[in-house]
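[1] No letters, just coordinates:
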């Protein structure tokens, strides 16, 4: 095995790209869950966003329109989930699973004519002298715009939840929807908007996968990324900055195992390929375990009304 072939700067740069779709999907789901809704359809929304973004980018030649289409397509799918769970009061877990199955099947149908086609290239952001900084320039200042927008979105959601009135209302709806309703807040409206936002973020993550991370369309290309995003929300204790850390851990392990394969590590490829998911599960178990004898799961702060349907009494 030749470890000298692995460049640390290239490894970190690849880590940021690999983590971006996970961060987007996880941030969207975090907002949804902070509003008290559990949407297990992230995988389905991501894959639909991937094919919508890919198809529009190929047909128009514009990656920007592709990202918009990915977000809109996934948000439209999330609107179905919102209608079924918030107005018809269907079970959120079952509806989310159905959404994933529908997204996987529908994306496969749409994508039949796009296999083997390369999308238009997404240009990297020109940051001038910053790009020329030795080592740091190639690691942090040589990426496309979506990488930086994703980081900005993470800090914006953190600030919104902590300091803004919108964040206060969102948290109130997630913690006690009956009290929020009694105070005059439109619980259903808040939750529907949160679901649409989560769908749009998942769609952006899917579009990033098909346009940048793996610039091609293949059936089932999300490969469980939506489920990892769901797990990372729990790992991050429903806090944006911890979600960012969790996504970078997963992205780092993913990129590292690919580099180890290329370096010729004498371990079966199947073990290396499953290592990111295995390590994510181990981290989740460690984070969820009680820290002291007799102590509860202090690290987890799930919204009190998560997954509970709301029906305004008349």
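    Looks like it came in fine. Values in this document were obtained by computation on a predicted structure and should not be read as measured data.
[2] C-alpha only now, for contacts and for neighbours.
    Will do.
[3] wait, what's in contact with residue 205?
    Residues near residue 205 by C-alpha atoms under 8 Å, 6 or more residues apart in numbering: 20-25, 46, 49-50.
[4] between the residues you listed, which has the most around it?
    Using other C-alpha atoms under 10 Å as the neighbour test, the contacts of residue 205 are led by residue 46, with 39 neighbours.
[5] how close does that residue sit to residue 14?
    20 Å (C-alpha to C-alpha, to the nearest Å).
[6] returning to what we had before: closest to residue 75 out of the contacts of residue 205?
    When these are ranked by distance to residue 75 (C-alpha to C-alpha), residue 49 comes first, at 8.7 Å.
[7] where's the closest one, which helix or strand?
    Following DSSP states H and E, one finds residue 49 within helix 42-60.
[8] so residue 155 sits right up against residue 243, yeah?
    No - using C-alpha atoms under 8 Å, residue 155 is not in contact with residue 243, being 11.0 Å away.
[9] And here is the other one:
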């Protein structure tokens, strides 16, 4: 049982980190008043760029850096369109996702099935030897760095003058402009940071989580990250908890497959109705669909009270600003 729980915890962490990175990047972007629905596209572009550079050069850190830069570049193009040219943010974000899906599939077609070593686990002495929770301290270097980065950005957003400026621009760009802040520059910066975080999430997916490339490898994580921001009511702490919850749901299928033999051995002496219930609950297709089912349920539950959403959402979200 300890081995199963350790495996499940490790899998949850791996599944939650891309959600945390992409979700926090989108949260920062939205706090500045920009709605970017292109998270999935930026993740895929970052993922394919990371894999191509890592595979061709053999340098994983270089591939990781390129993935982050590609995400930032894609976000800068989006920012130019919606912040400078004042295009519709929803339509532009959807176009970015469609572009990212198609372009990543085209660029990565020759890399499908190619092996990639990826980052290895770096266990922290003593802490990694603890039963069950030791899995928390047996992660790769990008995992540790991602967690530290997420915490630092969260603190900057709510505990620094820079974060206050970003949030003020999202609440009332006209007031922020009247007291001397460059609203356009702030929105540009927040959007690019969000894109870089999405690129990092895509890079993490191919270098740590799957260590391979295939079309649509992110599996809708970008869309879940966008929903997670609403689920968290634009608060980083709630976003972290939500990412762990969704990570658990994404990991149940892998954990059930890994423990299939143990589950079958346990079912031998159980009643027929218990066997039927367990077999239904451990169905691979059902477990793989859980994150998306949960996303729909959570959004429906939150949407029952629009006043609460308006109270927590940035007041100028998705609204263009012309100085």
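    That came through fine. The structure presented is a predicted model; accordingly, all values stated were derived computationally and were not measured.
[10] quick one on the thing from earlier: for the helix holding residue 49 of the first structure, grab the matching residue range in the second structure.
    Under TM-score structural alignment, the alignment places helix 42-60 of the first structure onto residues 39-57 of the second structure.
[11] Setting the sequence-adjacent residues aside, check what's closest to residue 142 of the first structure.
    Of all residues not flanking residue 142 of the first structure in the chain, residue 131 sits nearest, at 5.9 Å (C-alpha to C-alpha, 6 or more residues apart in numbering).
[12] Alignment lookup: that neighbour to the second structure.
    Matched to the second structure by TM-score structural alignment, residue 131 of the first structure sits across from residue 128.
[13] how about that match, what does it touch?
    Residue 128 of the second structure is in contact with 134-138, counting by C-alpha under 8 Å, 6+ apart.
[14] The first structure: which residue goes with residue 214 of the second structure?
    Counting by TM-score structural alignment, the partner of residue 214 of the second structure is residue 218.
[15] Redo the contacts of residue 205 of the first structure as TSV? Include distance to residue 33 of the first structure.
    Formatted as TSV, these follow (distance: C-alpha to C-alpha, whole Å):
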residue	distance to residue 33 of the first structure
20	20
21	18
22	16
23	15
24	14
25	12
46	17
49	20
50	23
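[16] List just the nearest of those residues to residue 191 of the first structure.
    The closest of the contacts of residue 205 of the first structure to residue 191 of the first structure turns out to be residue 25 (C-alpha to C-alpha; 17.0 Å).
[17] pretty sure that closest one contacts residue 42?
    Yes - counting by C-alpha under 8 Å, residue 25 of the first structure does reach residue 42; the two are 7.1 Å apart.
[18] between those two, what contacts are shared?
    Residues touching both residue 25 of the first structure and residue 42 (C-alpha under 8 Å, 6+ apart): 202, 226, 229.
[19] Pull the number of nearby residues for the last one.
    What it means is residue 229 of the first structure. When neighbours are counted by other C-alpha under 10 Å, residue 229 of the first structure registers 28.
[20] Doesn't it belong to a helix?
    Yes - assessed with DSSP: H, G, I helix; E, B strand; the rest coil, residue 229 of the first structure lies in a helix.
[21] all helices in the stretch 1-150 of the first structure, in order from the N-terminus.
    Counting by DSSP state H, counting those that start in this stretch, the stretch 1-150 of the first structure has helices at residues 8-34, 42-60, 63-82, 92-110, 136-140, 145-163.
[22] Out of those helices, which one sits most buried?
    helix 42-60 (a mean of 29; mean count of other C-alpha atoms under 10 Å).
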